[in-house]
Each structure stands twice: as C-alpha cells, then as structure tokens.
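In: Following is a predicted model, sequence given first.
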Amino acid sequence: MEIGIIGSGPIGRTLAGHLMALGNHVSIANSRGPASLAGVATETGATAATVEQASRARDVVIIAIPEKAVPQLPLGFLVATSAVVVDTGNYYPSRDGRISEIDGGLAESAWVARVLGRPVVKAFNNIVAPSLATRAVQAGSPGRICLAVAGDEIPAKEIILRLIDAIGFDAIDAGTLAESWRQQPGAPAYCRDLGTEGLKAALADANPALIDTYRAQADEVARPYFA
C-alpha cells in the first residue's frame, strides 16, 4: 500500500519501520520539513516528505502528532483524500492546552474528525512506543499484544485491523468513534500490554462517569515529560 505518516515521534517513526518491512511504500513527514528527517529515512527506509505530500498517500494516512497541532494540518488535502485516515493521538491538557469540545465530552478522535471534516479511525494509541517497537510477533504466538481500533466506517476499520495483524499484533474492533473514549489516556485499556481477552475486558471496564478523572490522572503522570 501507499501510506503517509504525519509525525516523526516514537509512534510515527516506529510505524514507518514496521510498514516498510511489510513492503509498503511509506512517506513520513513532520512540521520541520524533509531535511530534518534524514536520520529517520535512513533508519526506517521511508521517504522523507512534506506534510502535504504525506497527506496525498493513496491508501492510508496516519496522523501521529499532538492534538494541539491537528488544526495546523493541510485540511484541504485530508478532506479530499479517499485514503483511510488514522488518528493515533491522545489529549493531554498540560501539553495541548484546553480543548473545550473534548473537555465537554467529545471523544478525542471525534474531535479530530470534526476538525479535519472527514471520518477517521482511532488506532495505535493504547500502546506505548517501546512495546510497539519491540513486541510484534507472528499470529498465534503466546503473549501477543492486542490493539483497539475504533471508528464509524467498517471497511476502513477492517483495513487497519488487517494492517495491525500484519505488523505483528492482534487487533479488535472497539466500536464507534464515540466509544473511543474507552481507549483514551487513563482508561483501563490505555498503555497496557494486554492480550485480546484482557483488552476486551479493560475496554468494558471503562466507566463513562470517570472520563474526567482518567484524563486528570493521566495528565498528571505525563506532565513531567512535557515540561
């Protein structure tokens, strides 16, 4: 497939390496431009690109940037693309500032979809980057980690479910984008290396009455990393 990745942090860089290893054509971009990505391109084999170029990828566009940067994306390209757009982001107020719609109850990726003006799939956010980088194994292997995939378009989710399996992880359909709060920061499924049944149980255990508490606790833990 032709895949564009916007964001060259740990998640974006790791996904570039995995996806290149599968034989895909991968471009990776960040806000600093292709010249800043020479090391990432050498490490992963992906093509350093502009954000606009990565946004034009034919099959999948993966957004791996802080929520505060989403409104600065080239919205025209993303609205027009027929590619599946994947949001890997997480909302941390101490990094992103307060986003009133999310604070008011809108799921993070539902907010991203609203900003972009198009559907998105939520994936790759409930795993820490070191696990994504090192714990991929063949299907059927003991201890295979499972990832949650949420979204409103079943064909788009199926593409990402298959992609995750090919990378080396189990994956489950975690419901609609509105339900993706179950894999947001602080929720029981967030940043835990769980198998399929464990992830299903963690998603089910999430309490909607505790969304603000989950977020506040996760933000407090992450705050030192954003200082």
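Out: Perfect, thanks for sending it.
In: only C-alpha atoms for contact and neighbour calcs from this point on.
Out: Fine.
In: how about the strands in the protein?
Out: Along the chain, counting by DSSP state E, strands occupy 2-6, 25-29, 47-48, 60-63, 84-87, 121-122, 146-149, 170-173.
In: Of the ones you listed, which stretch is the most buried?
Out: Of all those, strand 121-122 has the most neighbours on average by mean count of other C-alpha atoms under 10 Å, namely a mean of 29.
In: which residues touch that one?
Out: Contact with strand 121-122 is made by 84-88, 109, 148-152, 156-157, 177, 180, as judged by C-alpha atoms under 8 Å, 6 or more residues apart in numbering.
In: List the buried residues for stretch 93-113?
Out: Residues of stretch 93-113 classed as buried: 93-95, 99, 102, 106-113 (neighbour count, 16 or more other C-alpha atoms under 10 Å).
In: What is the neighbour count of the closest residue to Gly17 other than its chain neighbours?
Out: Leaving aside its sequence neighbours, Gly17 sits nearest to Thr44 (C-alpha to C-alpha, 6 or more residues apart in numbering; 4.5 Å). Other residues within reach of Thr44, judged by other C-alpha atoms under 10 Å, total 19.
In: structure B:
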Amino acid sequence: MKITVIGAGAIGGNLAAKLALAGHDVQVAGARGPEAVAAEVLESGARAADLADSVQGRDVIVLAVPFGVAGKLADLFAPVPDETVVVDTSNYYPNLSGQIEAVDDGAVESVWNAEQLGRPVVKAWNAALAETQRAKGVPAGTPGRLAIPVAGDSEEARRVAMRLVDDTGFDPYDAGVLADSWRQQPNSPAYCTELTLEELPAALAAADRVKDVAVRDSLPERFAALPDNPTVDDVVEMNRAAHR
C-alpha cells in the first residue's frame, strides 16, 4: 500500500519504519520538514516528504500528531479522495493538549478529531505505548502476541487498518464503530496495558468513562511514584494496577 505517516516522533517513526519493513511504500512528513525525520526511520526504506505534497495519491494516511492538531490539517486534507483511509493515533491529555471543552464534556476523542479534520477516521495504535510498539511486535501466530484495538465506522477502513496493525507485529481487534472508541481512550483498562487478543475484549467491556478519566488525570501522581528511569514494564504494571 501507499502510506503516508504525518508526524515523525516516537509513534510516527515507529509506524513508518515497521510499515516500510513490511513492504509498504511509506512517506513520512511533519511540520518541521523532511530534515527532521530520524535516520533510523529512513534506514527502513521510508522516505521523508514535504507535508504539502505528502497526502496525494496515497491509500492510507496515518496521523501521528498530538491531539488537537487535526483541525489545523483540514485544508491539507480537503482534496484527499474519500476512499483514502485516515488513521488517528492520538490521545487527549489536557495537561499536554490544553483543555478542550467539547471532549471534557463527553465528546469521543476521535469523533471530535474527525469533525475537526472534516472526514472520517479510524482509531488505531493509540492504546499501546511507543516502546511497546517499537520493541514488542512479533510475527502472527507467536504465542502471547499483544493485541491493538481498531475502531471506525467503515468496515472496509477498519479492515485496512487491521491489516496494517498486523503488519506492525500485533494482533488487530475489531473494536466496532468510532463512537465506541472511548473504550480504548486514556486511561481505560485496555489502554497501554499490553493485552493479548483473548484478554482485550474483557478490558474494553470493563471501560468506565468516569473512572477512566479520573485514572488518566491521576497519571502525574502515579508516574511520580515509579522508580527513577522506569521501564516500559513498570509503566504497563502501573496502568494495570489502576484497574484492580
């Protein structure tokens, strides 16, 4: 597939490299220009591109940008064909994004992002830590392979995103329509807790919007209680413990 990843940070770099290594034609673009793309991403076969030229003629566009940025890209996406699949990987943390009243009042994160962008999106890869994505992907069929939920209103778009999740080393799980993607938002039981395909459905079902927001907002205090230089396993255990 022809894929553009917008955003060259940890998530965008991970996805661009993994998708290129899986054989896809991958471009990486960001606000800081092609020169900001890390060398190790380009070593995978992905190519750096100018943002203005990066969205035409692509099958999939992955948004690996901070939450709230999608609206600034609406003009860029206006001429993109409807059949192009757009994947949103972002998460809302008010202390990072700034308060967004509509989301605080209950709007589902990726539904709100789709409205700002002016087109449908699929939510994927948001519920795994960057280091989990980088280091813990394994081939299909490997025992204990971790799973990633995928939500979107179009069955075909979900299918495409699920294939790409598989290509990055994780079992894709069909999490239904975009309105239900709050179940994979921060800090739900399914969010950054490294679950298998067998474990993930129960975690999504256990999501509680009020409790999960409280868990999300307690993150600074919980993170401060971790050891110095916490490992990814420390962070995953912290997330799991919040729901016991």
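Out: Yep, it's here. Every value quoted in this text rests on a predicted model; they were computed, and no experiment measured them.
In: Just give the TM-score of the two.
Out: Scored against TM-score structural alignment, normalised by the length of the first structure, the superposed chains reach a TM-score of 0.91; 223 aligned residues with a C-alpha RMSD of 1.9 Å.
In: before we move on, the earlier item: from the contacts of strand 121-122 of the first structure, pick the one nearest Gly76 of the first structure.
Out: Val85 (13.4 Å; C-alpha to C-alpha).
In: Show me the helices in the second structure, by range?
Out: For the second structure, the helices defined by DSSP state H occupy 10-21, 39-42, 74-77, 94-97, 101-104, 109-117, 130-135, 155-167, 200-205, 209-217, 219-224, 232-241.
In: List the buried residues of the last one.
Out: Put plainly, it is helix 232-241 of the second structure. Taking 16+ other C-alpha under 10 Å as the criterion, helix 232-241 of the second structure shows Val235, Val236, Met238, Asn239, Arg240 as buried.
In: Let's have these in TSV, adding distance to Ala22 of the second structure.
Out: Output for the buried residues of helix 232-241 of the second structure, formatted as TSV (distance: C-alpha to C-alpha, whole Å):
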residue	distance to Ala22 of the second structure
Val235	28
Val236	27
Met238	32
Asn239	30
Arg240	31
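In: which one among the residues you listed gets closest to Asp212 of the second structure?
Out: Using C-alpha to C-alpha, Asn239 is the member of those that lies nearest Asp212 of the second structure, at 10.8 Å.
In: Burial check on the residue nearest to that closest one when sequence neighbours are not counted, number of neighbours?
Out: If the residues on either side of it in the chain are set aside, Asn239 of the second structure comes closest to Thr193, at 6.0 Å by C-alpha to C-alpha, 6+ apart. Close neighbours of Thr193 of the second structure, defined as other C-alpha under 10 Å, add up to 24.
In: Quick one: map Thr193 of the second structure onto the first structure.
Out: When the first structure is aligned by TM-score structural alignment, Thr193 of the second structure is paired with Arg192.
In: residues contacting Ala49 of the second structure?
Out: Contacts for Ala49 of the second structure (C-alpha under 8 Å, 6+ apart) come out as Gln27, Val28, Ala29, Gly33, Pro34.
In: Now do the contacts for the fourth one.
Out: When contacts are counted by C-alpha under 8 Å, 6+ apart, Gly33 of the second structure touches Ala49, Asp50, Leu51.
In: Which of the buried residues of helix 232-241 of the second structure sits closest to Gly137 of the second structure?
Out: Closest to Gly137 of the second structure, out of all of these and judged by C-alpha to C-alpha, is Val236, at 15.5 Å.
In: Check the gap between that closest one and Val215 of the second structure for me.
Out: 14 Å (C-alpha to C-alpha, to the nearest Å).
In: How about Val111 of the second structure?
Out: Val111 of the second structure is 21 Å from Val215 of the second structure, by C-alpha to C-alpha.
In: about what we covered before: for Asn14 of the second structure, state which of the contacts of Ala49 of the second structure is nearest.
Out: Using C-alpha to C-alpha, Val28 is the member of these that lies nearest Asn14 of the second structure, at 10.9 Å.
In: distance of the most centrally placed residue in the first structure from Ala107 of the first structure?
Out: Per C-alpha atoms, centre = their mean, the C-alpha nearest to the average position across the first structure is that of Thr88, at 1.4 Å. Going from Thr88 of the first structure to Ala107 of the first structure by C-alpha to C-alpha gives 13 Å.
In: Same check on Leu75 of the first structure?
Out: Look at Leu75 of the first structure and Ala107 of the first structure: by C-alpha to C-alpha, they are 20 Å apart.
In: ditto for Ala49 of the first structure
Out: 30 Å.
In: circling back to that earlier point, could you let me know which of the buried residues of helix 232-241 of the second structure ends up closest to Leu19 of the second structure?
Out: Val236 (24.4 Å).
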